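[1] sequence below, structure please.
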Amino acid sequence: MREKRVSVTGGRPLIGVSTYLESKARWGVWELPAALLPAGYPRLVRAAGGLTAMLPPDDPSYADEVVARLDGVVIAGGPDVDPSRYGSEREERTGPPARERDAWELALIEAALASGTPLLGICRGMQLLNVALGGTLVQHMDGHVESVGVFGTHEVKPVPDTLYASIAPEASAVPTYHHQAVDRLGRDLIVSAYAEDGTVEAVELPSPRWVLGVQWHPEMGEDLRVMSALVQAAGERLRPR
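    Take a look at the predicted model:
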């Protein structure tokens, strides 16, 4: 008979969320380097039934040990991925590199994939997942459904018979802010949602793995479905008591 297992937290699934690393941040009388996470992320995790652990950039060699203590991983939105990570030269409108964050989050992705830990990439996180699996990015999009450079909403349409379609079976409006997108798809990834103009809006790995990337920002809205699906998958992941 299979041994009964529970989450390492003993209750709600523990979801690790990667963070920004800023060389200068100001609060009160302080102005110091800081690891930052927009409050929408822990709010969304909590509303979906999970607990949040912040994962600031660290030595990539620690990623396996960190992920082993988590029930799920979220790679958050943020700056552009360094184009050298996918063999391209930096274009004029591509943002400055965040090399320390790239290295740490790529290590987290690799650790999650290797261990079968449920993984959600949000915006930059989806792009980095694609790069981690050998894909490339469009470094700048012009005229993408009026979302370039400003927060707005647009409609995404799920691809039938995908993980994302099982979460959100109908087209829906999502909060979005990005100027980059998936170009060549990484190995084994499949597209699970598109924007009206054909931009890839969600990617995933085939079952039984729970690996999903979305181009939009669910933490900026009220739709819990994507995060709830991650938390549910994390809760079903079995760990020794």
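
[2] only C-alpha atoms from now on, for both contacts and neighbour counts.
    Fine.

[3] how about the strands in this structure?
    For the chain, the strands defined by DSSP state E occupy 14-18, 20-27, 30-36, 51-55, 72-75, 119-122, 137-138, 152-158, 172-176, 181-182, 190-195, 200-204, 211-214.

[4] pick the most buried one from these.
    Comparing the strands of the chain by mean neighbour count (mean count of other C-alpha atoms under 10 Å), strand 72-75 comes out on top with a mean of 28.

[5] other SSEs contacting that one?
    Counting contacts by 3 or more C-alpha pairs under 8 Å, 6 or more residues apart in numbering; DSSP states H and E, strand 72-75 is packed against strand 14-18, helix 99-115, strand 119-122, helix 124-132, helix 225-236.

[6] can you rerun that using 10 Å?
    strand 14-18, strand 51-55, helix 99-115, strand 119-122, helix 124-132, strand 211-214, helix 225-236 (3 or more C-alpha pairs under 10 Å, 6 or more residues apart in numbering; DSSP states H and E).

[7] to compare with the earlier structure, here is another sequence to fold:
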Amino acid sequence: MTAGPAQGTYRPRIGLTTYWQSAAWGVWDGTAAIVPGAYVRAVVDAGGSPLLLPPVGTDPSVIGLLDGLIVIGGVDVEPARYGAAPHPATVSQPGRDDHDLALTRAALETGTPLFAICRGAQVLNVALGGTLHQHLPEVREDAAQYQPAPGVFGSVDFTTEPGSIARQLLGKQASSPCYHHQGLDRIADGLCVTALASDGTVEVVEAAVGGPAGWTLGVQFHPEENGQDRRLFGGFVDAARTYATSRTAPERTAP
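    A predicted model of the protein is given here:
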């Protein structure tokens, strides 16, 4: 597991997108901004300071306050965003799409380190003009393994490409918990595939040559659910720390 920062080391400010939906806390029951605790814990374990960004009152300029952005998992991206009709199994939240796409594009435009997880990787691909498979079991024979039952994570093994962030952080082969029924189809210009599952499912995308300038990583799986392996979060937080020190103090705090 990646160790936390040494005493006195700057803890980068990491924004995390959130759910916006019904929830219960204490004696209360209502609408709340929610982030599964595994994401927050992973950021803290890797040495970052988590800041939650709910999909209400979206302001893309908030990226100027951050050293890195994580776009977390969740419901499906609205198919109209990539020119498709909805599949019967597709469930989307247009307001959350507006938020996640706006923040993703702001991060890409400013070169802010971006870590896009599961739905986040799909948002990243769509933000740059790519498309999605809306229901992988219709495309891959054994794709049910990626979402074996409601609320039950599957596991995926994948192979990384030489020279990639994924290879640098994870080695040639790795595995991770996963939970998804959709996946990346046409990869957007500006991105390249750097890890595949054995059935050809795209597991990792990164910035291609001539693509986004900043540290950009999209993963189809759920690394936050593996508390014993913080290598991806460690690499991301290190990139955020480097990004922070490359800017002046006014740039880090400007709204």
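
[8] got a TM-score for the pair?
    The TM-score (TM-score structural alignment, normalised by the length of structure 1) is 0.91; 228 aligned residues with a C-alpha RMSD of 1.4 Å.

[9] before we move on, back to that, I'd like the strands of structure 1 written out as TSV, with distance to S84 of structure 1 added.
    TSV is the format used below for those (distance: least, C-alpha to C-alpha, whole Å):
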stretch	distance to S84 of structure 1
strand 14-18	21
strand 20-27	20
strand 30-36	24
strand 51-55	24
strand 72-75	20
strand 119-122	20
strand 137-138	11
strand 152-158	29
strand 172-176	25
strand 181-182	15
strand 190-195	23
strand 200-204	22
strand 211-214	21
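
[10] next, format the helices and strands packed on strand 72-75 of structure 1 as JSON lines and append distance to V45 of structure 1.
    Below are those laid out as JSON lines (distance: least, C-alpha to C-alpha, whole Å):
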{"stretch": "strand 14-18", "distance to V45 of structure 1": "7"}
{"stretch": "strand 51-55", "distance to V45 of structure 1": "6"}
{"stretch": "helix 99-115", "distance to V45 of structure 1": "18"}
{"stretch": "strand 119-122", "distance to V45 of structure 1": "12"}
{"stretch": "helix 124-132", "distance to V45 of structure 1": "16"}
{"stretch": "strand 211-214", "distance to V45 of structure 1": "16"}
{"stretch": "helix 225-236", "distance to V45 of structure 1": "7"}
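
[11] gap between stretch 246-255 of structure 2 and the chain center?
    Remark: stretch 246-255 of structure 2 is offset 24 Å from the chain centroid, using C-alpha atoms, centre = their mean, to the nearest Å.

[12] which residues does that stretch contact?
    13, 59-67, 240, 243-245 (C-alpha atoms under 10 Å, 6 or more residues apart in numbering).

[13] change it to 8 Å
    Stretch 246-255 of structure 2 has contacts (C-alpha atoms under 8 Å, 6 or more residues apart in numbering) with S61, V62, G64, L65, L66, D67, A244.

[14] which position in structure 1 aligns with the third one?
    Applying TM-score structural alignment, one finds that G64 of structure 2 aligns to A68 in structure 1.

[15] who touches its match in this structure?
    S115.

[16] still on that earlier bit, out of the helices and strands packed on strand 72-75 of structure 1, which comes closest to H154 of structure 1?
    strand 211-214 (13.2 Å; C-alpha to C-alpha).

[17] nearest to L224 of structure 1, of the strands of structure 1?
    Using C-alpha to C-alpha, the strands of structure 1 put strand 172-176 closest to L224 of structure 1, at 11.5 Å.

[18] could you report the neighbour count for A249 of structure 2?
    10 (other C-alpha atoms under 10 Å).

[19] wait, I meant G10 of structure 1
    By the criterion of other C-alpha under 10 Å, G10 of structure 1 has 11 neighbours.

[20] how about residues contacting stretch 48-57 of structure 1?
    The set of residues external to stretch 48-57 of structure 1 that reach it, using C-alpha under 8 Å, 6+ apart, is 12-21, 35-37, 42, 45-46, 100-101, 104-105, 224, 227-228, 231.

[21] that one aligns to what range in structure 2?
    Alignment of stretch 48-57 of structure 1 against structure 2: residues 46-55, by TM-score structural alignment.

[22] list the contacts for V159 of structure 1?
    Here V159 of structure 1 is in contact with A165, V191, S192, A193, Y194 (C-alpha under 8 Å, 6+ apart).

[23] of these, closest to D82 of structure 1?
    Nearest to D82 of structure 1, judged by C-alpha to C-alpha, of these is V191 at 22.7 Å.

[24] that closest one matches what in structure 2?
    Correspondence of V191 of structure 1 to structure 2, assessed by TM-score structural alignment: V193.

[25] quick check: closest non-adjacent residue to that match.
    V205 (4.5 Å; C-alpha to C-alpha, 6 or more residues apart in numbering).
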